[in-house]
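# Requesting a structural model of the entry that follows:
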Amino acid sequence: MAVAEYITYIDVKIEWSQDLIKTLNAKKGSSKLVASFHDWTGGIRWTSDTLQKKYEAADVFGDIIKLSILSADMYDCHELALFVRNQQAQSPKPVLAVGMGQHGQLSRILSPILFVIHKLLPTPSAPGQLTLAEVHQAQHLIGQVPALDFSLSGPDAKAIVEMIRPGFQELGLPHLCQALEDDEPKDVKGENLGGDAATGFQRYRYESIAEIASDDAQKVGFVDSIVRNRPESAEKSAFVGQNISWRVIHDCIMEAGIEVSAAASSIAIIGDDINKARAACFTAERMGYKAVYLLESKLCQTLAADFPGLDFSSQASKYKLAIICRVDEQEAKHNPLHQILREPFGGVILDLSSAPGSSHSSRWNAIGKRQTTLVRAKLLFQLWTGRNVLDVLMKD
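Down below sits the predicted model:
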């Protein structure tokens, strides 16, 4: 069944019959076989000939080797680490080695692949399992997860900080996050700085400290956030400039349920904020939109030159998506927006400048600043930690 469903990883015990193992190996396709051995007796050591033979049996057919044995004492974790190091010096094949039980918990903390349990489960599925927060806390104490400082500036900085902090706490991460005023000095070269960002679709004012700019940031035309890239080797860390503003727009559109078929039609962009308009155009291009209907905008020549894949000459009267890219939210009362709201076909209005107002028609699904701020917080958390966090933590 696992092979038929194209499961990515299939756990295969080395004790299974050779005929079954050969059949799985022949039919696995793109699936990876995890050749596994478990021992709960505590009678096998990592230095024993018995375990070496189990490894060799797993190596015959496994794409990945998984060895889990009950740890008899603390020294088992040291022997485990030496066993893995010796095997990987001889073969590039991945080895997952776990010491089960209380004495083996250190192996779970140091493993490059985390074996964790959710904190809401009443009992562990295997002896010695830890939650992700417990693993992170232990890794911090032994110097594997350094405490980093993150900061934000801009109109939504305080709100985003209040969303990010509960995520750090939930995952047991030791990091700090603070909101700074635009004119407040910051130590952008501090060794503990893990990341920094501008909010509200603004350009990051310390853009020059980013040694590298991502492809997305280069194509959108500005950096709005940075993250410190910490290589595993002794190579010096570097700041990477990113643009997540376009991802904010993209994710809001996807959450609104815009159908894929609609992406072949036109999109309306309203307003003259160059950063918002560039992010909106890049998103439209990535999603497959072909025509852009500009309203209240003097940016046609600039945008057309930078996004040649989009047709800016469109005078389309039907579009399922309108993105408001105004500089000032007071301008939102101008007639072109009211004209859109009166259109009978309806669609989605993504307002990047303000919260949806009462003027929005019931035919249009209005998304405003509250949602874009939440999405930006989630994306920054993911960028800075490499982890996802539940929406409910940020919404609360």
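# When you work out contacts or count neighbours from here on, use the C-alpha atoms and nothing else.
Fine.
# List the contacts of stretch 96-111.
40, 64-74, 76-77, 80-81, 84, 113-115, 126-130, 135-136, 138-139 (CA atoms under 8 Å, 6 or more residues apart in numbering).
# structure for this one too, so we can compare:
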Amino acid sequence: NSEKPSLLIIFPARRRHILPLVADVLGQPWAPIERTTDADSLPPSTIAGLAASDCRPSDWAQRTQSRKRSGASRTLIRLRCVDEEDEADWLGSVVDYEYLFASAPFYRRDLARFLSFVLGQVRPHRQLARKARTTFISTTFPDVHAALPNLEILSVGADAVELRVDLLKETLPDGSVAPVPSLAYVGEQLMLLRQRTELPIIYTTRCTAENGRFPMHDPGLFYTYLSKAIQWGCEYIDVELWLPEPIRAALATEKGHSKIISAFHDFSRAWTWAAPRAMELFTQGAVYGDVIKMIALVDSPHENWALEHFRAHLAASSPSPPFSGLNMGPVGQLSRSLNKIFTPITHPLLPMIAAPGQLSAAEINAALHTMGALPRLSFFGLGLGAQAPFYEQCFNELSLPHAFTQLDARGPAALAALLAAPDFGGAVLAPPAPCAGVAAEPTPAARAIGLVDTLIAGGRDGVCVADNAAWKGVRGALVAGSVPSAFSGRAAVVVGGSTGAAGAALFALAQLGAGPLFVYGFEGVVGGVGAAVRGVRGVEDVSVPGGVGAVVCCAGVGNGERAFVEGVLRGAGGSGSGGVFVDLGGKGGLVSRAVGWGWRGVDAEEVDAWTTVETLRLLVGQNVPYDFVRLAGGGG
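Next up is the predicted model:
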């Protein structure tokens, strides 16, 4: 996260105002240029901005597909407004990436997510690979607009969202439906989906022979659409194994930070997992695939056990790349519960299932419980108060068999009694407890911060794990509208509150590479944050080269603290610098004042929502999206 990217941004001539916003998301300076060669005179970390109307094909003659993403001095990113006529559509063949946006409204969070991913600063595949079980929801709407009102609910329990490009239906001017949706239409649909979810996107062009609608007579069509998905920053592309080897090889070469799901589907009803062909297809898919997906329509329940034998053999002999294996049809539903890698799920609110026998996340969890693979556990909220019903709601939405109980008991003895219970699953502590008072193994983060807010059963040797989710909530809020490198090497200020509250903020900032870290308004030592922490007495003490990248206010402020915060906000960071102000105290109107001075403002509710997302991931290993947390909590 520490390296500042070197970028050339091509923007629509009528949208020049977007360049400073891009720079603010990146936390880097910017400068307009008139020709591509002008970028050579700028410092590498200064973002060069070139209007699309100023681009000349002759300037780009030497930038071929073979040079893209392979040593060019600046990464080329084109910003394209889908509401306007394309000024220079030929640019699509020379730029590295293309960001699609609408004239209004503009989603800063979407821009930050796109840039973080294509620049390699966020690696969702690494995070998902650490999970014991992953799923994705397949959108089967002919128009993504229909999914948007319920997307927060549809994606509960999912780790990714699949865009079935082949199921999109583009209505032409004469009222007919295009046999294949145009790239322009697909791009707009992808933009709409990505604006409304933080989940990774799986971009799929399923062919007619494998239960899709994309024609098979022109394999080059698949390459055109899949390579565009890479350029649009899709986290995963589904590449069918029947495609010619040169096409699959080209996509693997050009994929950048996107991951390839090598997909094979068999609808013959004659498939058997015991045949040598199963291993042959896995080996073929593993040449270019980051995930291998093999799915067959079967009539015999025996094939479920044959699949599990095949899966166990792969785990012992070929643990990488990860294998997602399923059987379709009613008798294959057992395999959907047993599969642990990218299980496709449906939802009652979807218009159709994407494949025969598909189950919802709730149905899979219920089946796992029936089989004994998901036993009923007891979870507790200590001091949660009004937040406790929300956790119960999430458990119910996921159809988890667990019980969630609100308790007021505190202290080492009460915690020890909970941890000793044979059905203990986990607990949420509010306020957090000192590490020393909890008989559990602290994570490095909890040990560094000194406080525990989440307890999880199932650690090594049966010892419970003590973790801290608060710092992840602060980090989530910080990077929701900025790329991680926006904070690296820049000063940050933490104001007021207790040492514990400050510890979570300081640890989050240190993990993002911020520094030096200044503290004001509280006493105490926060150790293990990985960066020098300095106490300051006034605004003049935080005058540093590069300005202040973040200010976190940890509690309600008095007159002295308020004057200090306002002084820092007025005098450092601000518009065009990527400065972020976080108010965990939630009072005093400081967020609105910070926004008025050019900072991105983050309130306590936003941090609390990100913390809740992280807490649920720790407790039950399942994803409840940020937008659902805000919706269920009344935050909109």
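# Can you tell me which of the contacts of stretch 96-111 of the first structure end up in strands?
Using DSSP state E, Ile64, Ile65, Lys66, Leu67, Ser68, Ile69, Leu70 are the members of the contacts of stretch 96-111 of the first structure that sit in strands.
# neighbours around the third one, how many?
Meaning Lys66 of the first structure. Under the neighbour criterion other CA atoms under 10 Å, Lys66 of the first structure is assigned a count of 22.
# what's the closest non-adjacent residue to Thr75 of the second structure?
Of all residues not flanking Thr75 of the second structure in the chain, Leu7 sits nearest, at 4.9 Å (CA to CA, 6 or more residues apart in numbering).
# doesn't Leu50 make contact with the one you found?
No - applying CA atoms under 8 Å as the test, Leu7 of the second structure and Leu50 come out as separate, 10.8 Å apart.
# So which of these two has more stuff around it?
In terms of neighbours (other CA under 10 Å), Leu50 is the more surrounded of Leu7 of the second structure and Leu50; the figures are 25 against 20.
# you'd agree that one is in a helix?
No - Leu50 of the second structure: not assigned to a helix; according to DSSP: H, G, I helix; E, B strand; the rest coil it is strand.
# Tell me the spacing between it and Ser116 of the second structure.
Plainly put, Leu50 of the second structure is 21 Å away from Ser116 of the second structure if you go by CA to CA, to the nearest Å.
# what do you get for Val25 of the second structure?
Distance from Val25 of the second structure to Ser116 of the second structure, by CA to CA: 10 Å.
# again with Leu618 of the second structure
Leu618 of the second structure is 24 Å from Ser116 of the second structure, by CA to CA.
# So these two - more neighbours on which side?
Counted by other CA under 10 Å, Leu618 of the second structure and Ser116 do not tie: Ser116 has more neighbours, with 24 against 20.
# Secondary structure element holding the more buried one?
Per DSSP states H and E: Ser116 of the second structure is located in helix 108-118.
# Which stretch of the first structure lines up against that helix?
Under TM-score structural alignment, there is no match for helix 108-118 of the second structure anywhere in the first structure.
# quick one: the alignment partner in the first structure of Leu512 of the second structure from Glu259 of the first structure, how far?
Per TM-score structural alignment, the equivalent position to Leu512 of the second structure in the first structure is Met287. Per CA to CA, Met287 of the first structure is found 11 Å from Glu259 of the first structure.
# now do Leu321 of the first structure
11 Å.
# In terms of neighbours, single out the busier of those two.
Neighbour tally, Leu321 of the first structure and Glu259, criterion other CA under 10 Å: the higher count belongs to Leu321, 22 against 11.
# tell me the secondary structure for the alignment partner in the second structure of that one?
Alignment note: Leu321 of the first structure maps to Ala550 in the second structure; criterion TM-score structural alignment. When classified by three-state DSSP, Ala550 of the second structure comes out as strand.
# doesn't Ser488 make contact with Ala550 of the second structure?
No - in this structure Ala550 of the second structure lies outside contact range of Ser488 using CA under 8 Å: 10.6 Å.
# Tell me how far the residue nearest to Trp30 of the second structure when sequence neighbours are not counted lies from Ala409 of the second structure.
Nearest non-adjacent residue to Trp30 of the second structure, counting by CA to CA, 6+ apart: Ile47, 4.3 Å away. Going from Ile47 of the second structure to Ala409 of the second structure by CA to CA gives 54 Å.
# Looking at these two, which is more packed in?
Of the pair Ile47 of the second structure and Ala409, Ile47 is the one with more neighbours under other CA under 10 Å, namely 26 against 12.
# what's the matching residue for the more buried one over in the first structure?
For Ile47 of the second structure, no residue is aligned by TM-score structural alignment.
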